[in-house]
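A.B. asks: What would the 3D arrangement of this be:
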Amino acid sequence: MSSLYETELSLSVDSATSFRYEMAALAHPTAATAAVRFTGTMRTSTRSFPRLIAAHAAQGRHRWQIGGESGDGRTAFIVPPDTEFSAEFGHLHLRTFSVTTEVIEHVLRALLGDEPRRIQFSGLNKRAGNPRLVAETLRFLEATALADGKVAASPLMRSQLMHQAVASLVTAFPLIDADETDQRRPTARAVRRAVAFMEENVGNPISIGDIAVAAGTSVRALQSAFHKAYEIPPSTYLRRLRIEGAHHELRAAHPGSATVRDVAMRWGFAHTGRFAQLYAAMYGEHPSHTLRR
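C.D. replies: Predicted structure coming up:
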């Protein structure tokens, strides 16, 4: 655990005979997700973590103290970097996501369309707007990135999941002042830049935030401009480009040399059934029919 969270953790167990521990984790240089299960009662503490950590106790008892705050782990919570942390828990199933401040700043620049003000770390848990969103995101990370080796092995899927997790943190917790909004209006040229960026990078692990940065505007403003120009959000446009890429790959593949699931995964679709529905809506047939031709 100390290596995963990049800090020294003090751990003490009430009864070693009844204590058991297991962990599944996926680590990246800038982010990591993990699911930890304990039996027995345990205490842990550290002077600080180098990254921001989001956590949620899916099962068991969990009480935490973070700086001057305290709370119950049954509600998703955040441990800011460089903040003292301690917790006591028993028979616990804990899900976590850790991320560097630099990645959070990148997402905020995309959302705001400009360099954001200093990130606010004080009193985050007391002022949380929608911690349930973070709890659901952590559950999804465990069900995909930690449960499916092909998801974990796909750079596109890993990047999409990381951006989704960071976006949920930015949405659920007041990391910036409420009046930190983007005032710039995107032009038709910005929309064209966004389209060109998506077409050039459709097979790469890009997010809507990356597209907004390339277009020189914010995510919110870009979404508004896209609705005006195409009557769909940019995320739908990107998804259609990726389905088109999967279509070309399925048509070119020899039967037996590829599967629909493998192709879907390469193009960023973790759920084959959902991919098949979207594919059929665009091409009027199941992707397996295209593959067999």
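
A.B. asks: contacts, neighbours, all on C-alpha from now
C.D. replies: OK.

A.B. asks: Doesn't L92 belong to a strand?
C.D. replies: Yes - residue state for L92 (DSSP: H, G, I helix; E, B strand; the rest coil) corresponds to a strand.

A.B. asks: Count the neighbours of it for me.
C.D. replies: 21 (other C-alpha atoms under 10 Å).

A.B. asks: let's see this one next to it:
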Amino acid sequence: MGAPSRDPGEPLAGHAVMNTADVDEAQHVVTEVYVRHELDSLGGRPLDARLNCVASERMTLGYLVYGANASLDLPPLESCYHVNLTLSGNTRVTRRGGRDHAITAGGRSGAVLLPTEHSTVTWTPEATQFAMKFNRGPLEEHLGSLLGRPIHDPLDFDVTMDLTTGPGAALLAAVRFLQTEMDRPGGIAEAPLARAQLETYVMTALLHGVPHQYTEALHAPVGEDRPALVRRAVDYIEAHAADAFTVPQLARHLGVSTRTLQVSFARNVGVSPSEYVRDVRLARVHADLVAASPSDTSVTERAAAWGFLHQGRFSEQYRRKYGQLPSQTLRQG
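C.D. replies: This is a model prediction of the structure:
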């Protein structure tokens, strides 16, 4: 059976990667672009499946259609968050064995799947969605930059969001703007720096548009700025992350006692100076591996370049922060 024709006016039509009636082919392509899952067409009916998408190290934005009653079963995503903004039709989403559940409606709501939770998603034949994958590292680091402190735990987003008002509507508008620019000849697809800024804006809109455990801190009124001591310490750490230095040496450079530095970080950053240094260095390794070629890059060498000499400990710290081993990041980069 031939694949159905594509509407040239649909979002991201110039970035088509799938157009099929076959369930197995659709499962394979969507797994390659997003995450592994099991796909069933209820009743064994053929699909009218289409996927158009663009991807970067920060996020994947796709326009996804199954064109039939379809059911997806997804294990924990591990290294990413998946966000669906329903544009037409309906979907039903469950997480945590059904304890979290939502029904999304076109133009009104969407859903979030988590790195740590099993999920199911069922689609009506009319359902179309912006399907987005946000890699954990860039999203959590961006939240950390907004809060001024590292993020150590996966984000526990609510299962659904309202796209009709407030921050949810701003999220949908940001995604539509990114999609429009990617579709426009001469748009940001041809301007990498501008595209990065707009993708970062979409991440900000997501963090504000869907409640999570850091929402209160993110929306809190801006009060006193960090003490000058912490600002100076953070600036030094960011600039000298590749240098070998200890926390006592950092304290001496700043002209304070080690205890004073530790207390100031605990009160104003939420982690110790050594934890902050470690997270900055992990982020630098992650950025190197994402940008590198597996054929001429060694995880051991990149880790050592940023001060990680114990490979077993480094790999475990990296896995806890990014949800995958560094070798996996390198292969996917």
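
A.B. asks: And the TM-score between them?
C.D. replies: Put the two chains on top of each other and the TM-score (TM-score structural alignment, normalised by the length of the first structure) is 0.55; 188 aligned residues with a C-alpha RMSD of 3.1 Å.

A.B. asks: can you give me the strands in the stretch 101-250 of the second structure?
C.D. replies: Listed in chain order, the strands of the stretch 101-250 of the second structure (DSSP state E, counting those that start in this stretch) span 109-113, 119-123, 128-135, 160-162.

A.B. asks: Stretch 273-281 of the first structure maps to which residues in the second structure?
C.D. replies: The counterpart of stretch 273-281 of the first structure in the second structure, using TM-score structural alignment, is absent.

A.B. asks: L85 of the second structure maps to what in the first structure?
C.D. replies: Aligned partner of L85 of the second structure by TM-score structural alignment: H56.

A.B. asks: mind checking the SS state of its match?
C.D. replies: strand.

A.B. asks: so what corresponds to R58 of the second structure in the first structure?
C.D. replies: By TM-score structural alignment, R58 of the second structure lines up with T30.

A.B. asks: hang on, that match packs against F97?
C.D. replies: No - here T30 of the first structure lies out of contact with F97, judged by C-alpha atoms under 8 Å, at a distance of 10.9 Å.

A.B. asks: Pick out whichever of those two has more residues nearby.
C.D. replies: More crowded of T30 of the first structure and F97, by other C-alpha under 10 Å: F97, with 28 against 13.

A.B. asks: what do we get in the second structure for the more buried one?
C.D. replies: Using TM-score structural alignment, F97 of the first structure lines up with M132 in the second structure.

A.B. asks: Kindly report the same for E8 of the first structure.
C.D. replies: So, by TM-score structural alignment, E8 of the first structure is matched to R36.

A.B. asks: ok, now which ones touch the aligned partner of P174 of the first structure in the second structure?
C.D. replies: Counting by TM-score structural alignment, P174 of the first structure corresponds to P211 in the second structure. Contact analysis of P211 of the second structure by C-alpha atoms under 8 Å, 6 or more residues apart in numbering lists F157, D158, M161.

A.B. asks: let's go with 6 Å and repeat that
C.D. replies: Contacts for P211 of the second structure were tallied using C-alpha atoms under 6 Å, 6 or more residues apart in numbering; they are F157, D158.

A.B. asks: Can you give me the distance of it to P248 of the second structure?
C.D. replies: Going from P211 of the second structure to P248 of the second structure by C-alpha to C-alpha, to the nearest Å gives 39 Å.

A.B. asks: and what of D156 of the second structure?
C.D. replies: The gap separating D156 of the second structure from P248 of the second structure is 35 Å, by C-alpha to C-alpha.

A.B. asks: L143 of the second structure too?
C.D. replies: Plainly put, L143 of the second structure is 28 Å away from P248 of the second structure if you go by C-alpha to C-alpha.

A.B. asks: which of the two has more neighbours?
C.D. replies: For L143 of the second structure versus P248, neighbours defined as other C-alpha under 10 Å are more numerous around L143 (20 against 15).

A.B. asks: What does that one correspond to in the first structure?
C.D. replies: Aligned against the first structure by TM-score structural alignment, L143 of the second structure finds its counterpart in L108.
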